[in-house]
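[1] next input, structure requested:
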Amino acid sequence: MFHWPDHVMIKEVGPRDGLQNEKIEVPFEDKVAWINLLSEAGYSYIEISSFVHPKWIPQLKDARQVASSIERKPGVTYAALVPNRKGLEAAVDTDVDEVSIFMSASDTHNKKNINKSIEETFPVLEEVVKEAKLEGKSVRGYVSTAFGCPYEGDVATDQVTMVCERLFGMGVDEVSIGDTIGVANPMQVDQKLTEWKKSLPIDQLAMHFHNTRGMALANVLVSLQHNITTFDAALGGLGGCPYAKGASGNLATDDLVYMLHRMGIETGIDEQKLKEAGNFIQNVLNKTLPSHQMQVMNKERV
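    Coordinates of the predicted model:
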């Protein structure tokens, strides 16, 4: 019998990773209202937007306005993705609590996503980390395509280890390892985490699963067995990857919370308020969200 943790931290990435892949641009006022609802639901961490150039992700072109307008609740970390020094300046100006940097474990995806090779990316990110630390910000690193690349296929475990070690060497506080195209399975997660634990600090790792093939919750269970207790998720299962065709939504926060709470694992999140926040963004997007909990809620209302 496995010893499950008493508490798991769920980092909500819906306002950034969820909305960046939507075809419509959600109005600024609705983004702010949604983030405020998420703050009331009991999260301790919400990724609110991304300070990337609007040409690349027009859905998040109002990042500065959003960051300046949300109602900040004490005890909640409000984070944003930054691609470079210019993005960091905007994040600092709007007093974001934590900045996230990002890159891929596969070179081809990294070039498609950032327009640089992996080796060319490290100096850019190192400058961001250094400046962010000088500004008193914590820094998170995202490593995409850790379980598979849409262009290269399998990604070697030691390649992911190398990228993570370089990020930790820069001074990042946590690395989120991503299954960007949703190809991971429980056995693969077990094998890779077994290897990664040999070189990487397990208490500074988070997992970022996509549910493209319905494996996300199963992969969470395996990760829990390896003492991973931080997971990224998006309410309703929103999201995907703009540069990975067919990569459907993130692990759904509401499904994850349902599972964890019934296993006796605390998250600090209020399920009723989570439903209210999910219903709000579902109405804004005018579409049914893919999570199982949203499906149940929609049927109950009929």
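[2] C-alpha only now, for contacts and for neighbours.
    Fine.
[3] so after the helix or strand hosting Ala91, what's the next helix or strand?
    Using DSSP states H and E, Ala91 sits in helix 85-93. Toward the C-terminal end, the helix or strand that comes next after helix 85-93 (DSSP H and E) is strand 98-104.
[4] list the buried residues of the very next helix or strand once past that next one.
    Scanning forward in sequence from strand 98-104 by DSSP H and E, the next helix or strand is helix 107-114. Within helix 107-114, the residues that qualify as buried are Asp107, Thr108, His109, Asn110, Lys111, Asn113, Ile114, counting by 16 or more other C-alpha atoms under 10 Å.
[5] now His210. Nearest residue, chain neighbours left out?
    Asn250 (4.2 Å; C-alpha to C-alpha, 6 or more residues apart in numbering).
[6] list the contacts for the one you found?
    By C-alpha atoms under 8 Å, 6 or more residues apart in numbering, the contact set of Asn250 is Gly18, His208, Phe209, His210, Asn211, Thr212, Ala233, Ala234, Gly237, Leu238, Gly239, Gly240.
[7] next up, for comparison:
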Amino acid sequence: MTDGLPMSVPAPDLPRRVRIHEVGARDGLQNEKTVVPTEVKAEFVHRLAAAGLTTVEATSFVHPKWVPQLADAEQLFPQLADIEGVALPVLVPNARGLDRARELGARRIAVFGSATESFAQANLNRTVDESLAMFEPVVALARAEGLHVRGYLSMCFGDPWEGPVPVGQVVGVAKRLMDLGCHELSLGDTIGVATPGHVKALLTALDEGGVGTESVGVHFHDTYGQALSNTLAALQYGVTTVDASAGGLGGCPYAKSATGNLATEDLVWMLQGLGIETGVDLGLLTATSVWMAEQLGRPSPSRTVRALSHQEQ
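    Alright, predicted model coming up:
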């Protein structure tokens, strides 16, 4: 039996604290077949914040045609105004998206690029060069207004159309994205094919290319059950920002082979076992994911959620 917490046995050469970048309310819910009511989304974000997560990605200001599940961004964001001390970044695909976010007072934005041409075309209907050109004025304006800018880079390890992605190719696009002025880079394993050695090789190459771990976050999907292993490899290299999704929600609407994100509860269980601080209350977080699973009408895929809540398969 467990009291809901693992035994803490700190390991050497690991960060003392990790910032979890919670993506369930955006990356998770955008992949739902049914549209989740705005009030449910707002309560989800409030519950995540109450569980101790300091960064909760709230929504995406994309055209409703592309992501109808997040078409209520204008209605949702004002409902989060009472949340204090928690960063609430939003995804903006272009200048129009930035305008919409700014009008509502968003202070942290993210742009979403691709390391491969195939996914850039599928996701943005642009080449890699064209997508970076589209982001340039967005990042410049955001920076000029004092906003924090995150750059997502997808398909950093493998692409469903192109196969394994060369490390040098990823580094090249990553440097260009950071050169636009992004404060932070999130490395996406969009289809979940990364393995620990590959992770360390990419982080090493980025470091040598001038993109250090202090500005890098990792975003792993668990398609082949490697998300935690890959996260540990990144932590051993010095990364301290990890993306995760409460209850393991999410995938990628433009990459059909992508399964859910790394579950935040599974991540917190591992980090607590390693003696790494997160500030997250695992009990409250698990209860939140159980509640959201009830809203969605299915059990959470997170192993930790199921173990702690005794959810049935």
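[8] how about the residue nearest to His210 of the first structure, what's its match in the second structure?
    Taking TM-score structural alignment, the alignment pairs Asn250 of the first structure with Asn261 from the second structure.
[9] quick check: the longest helix anywhere in the first structure compared with the second structure, mean distance?
    Longest helix in the first structure by number of residues (criterion: DSSP state H): helix 118-134. On superposition with the second structure, the mean distance recorded for helix 118-134 of the first structure (mean C-alpha distance after the TM-score superposition for the first structure) is 0.9 Å.
[10] now the angle from that helix to strand 98-104?
    If you take axes from the mean of the first three to the mean of the last three C-alpha atoms, to 10 degrees, helix 118-134 of the first structure sits at 170 degrees to strand 98-104.
[11] what span of the second structure is helix 118-134 of the first structure aligned with?
    Going by TM-score structural alignment, helix 118-134 of the first structure sits over residues 128-144 in the second structure.
[12] what do you get for stretch 228-238 of the first structure?
    With TM-score structural alignment as the criterion, stretch 228-238 of the first structure aligns to 239-249.
[13] could you do stretch 51-69 of the first structure as well?
    With TM-score structural alignment as the criterion, stretch 51-69 of the first structure aligns to 61-79.
[14] cool, stretch 13-28 of the first structure as well?
    Counting by TM-score structural alignment, stretch 13-28 of the first structure corresponds to residues 23-38.
[15] list the buried residues of that stretch.
    So, applying 16+ other C-alpha under 10 Å, buried residues of stretch 23-38 of the second structure: Val23, Gly24, Ala25, Arg26, Asp27, Gly28, Leu29, Gln30, Asn31, Glu32, Val36, Thr38.
[16] and that stretch, how far out from the chain middle?
    13 Å (C-alpha atoms, centre = their mean, to the nearest Å).
[17] now the nearest residue to Pro137 of the second structure once chain neighbours are set aside: how far from Gly172 of the second structure?
    Excluding the flanking residues, the one nearest Pro137 of the second structure by C-alpha to C-alpha, 6+ apart is Ala95, at 7.3 Å. Counting by C-alpha to C-alpha, to the nearest Å, the gap from Ala95 of the second structure to Gly172 of the second structure is 24 Å.
[18] try Gly212 of the second structure
    For Gly212 of the second structure, the distance to Gly172 of the second structure - C-alpha to C-alpha - is 14 Å.
[19] once aligned to the second structure, how far is the helix or strand where Val220 of the first structure lies on average?
    Per DSSP H and E: Val220 of the first structure is located in helix 216-225. Comparing helix 216-225 of the first structure with its match in the second structure after superposition yields a mean distance of 0.5 Å (mean C-alpha distance after the TM-score superposition for the first structure).
[20] so what does that helix touch, helix or strand wise?
    helix 186-199, strand 205-209 (3 or more C-alpha pairs under 8 Å, 6 or more residues apart in numbering; DSSP states H and E).
[21] returning to that earlier point: give me the contact list for the match of helix 118-134 of the first structure.
    Residues contacting stretch 128-144 of the second structure (C-alpha under 8 Å, 6+ apart): 93-95, 98, 109, 111, 113-117, 120, 124, 148-149, 176-177, 180-182.
[22] make a PyMOL selection of the buried ones in these.
    Filtering these down to the buried ones (16+ other C-alpha under 10 Å) takes a single PyMOL command:
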select buried, resi 93+94+95+98+109+111+113+114+115+116+117+120+124+148+149+177+180+181+182
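[23] of all the helices and strands packed on helix 216-225 of the first structure, which lies closest to Pro5 of the first structure?
    strand 205-209 (14.5 Å; C-alpha to C-alpha).
[24] show me which residues of that closest one are buried.
    For strand 205-209 of the first structure, using 16+ other C-alpha under 10 Å, the buried residues are Leu205, Ala206, Met207, His208, Phe209.
[25] one more: stretch 149-159 of the first structure?
    Cys149, Pro150, Val155, Thr157.
[26] what does stretch 190-206 of the second structure give?
    Under 16+ other C-alpha under 10 Å, the buried positions of stretch 190-206 of the second structure are 190-196, 199-200, 202-206.
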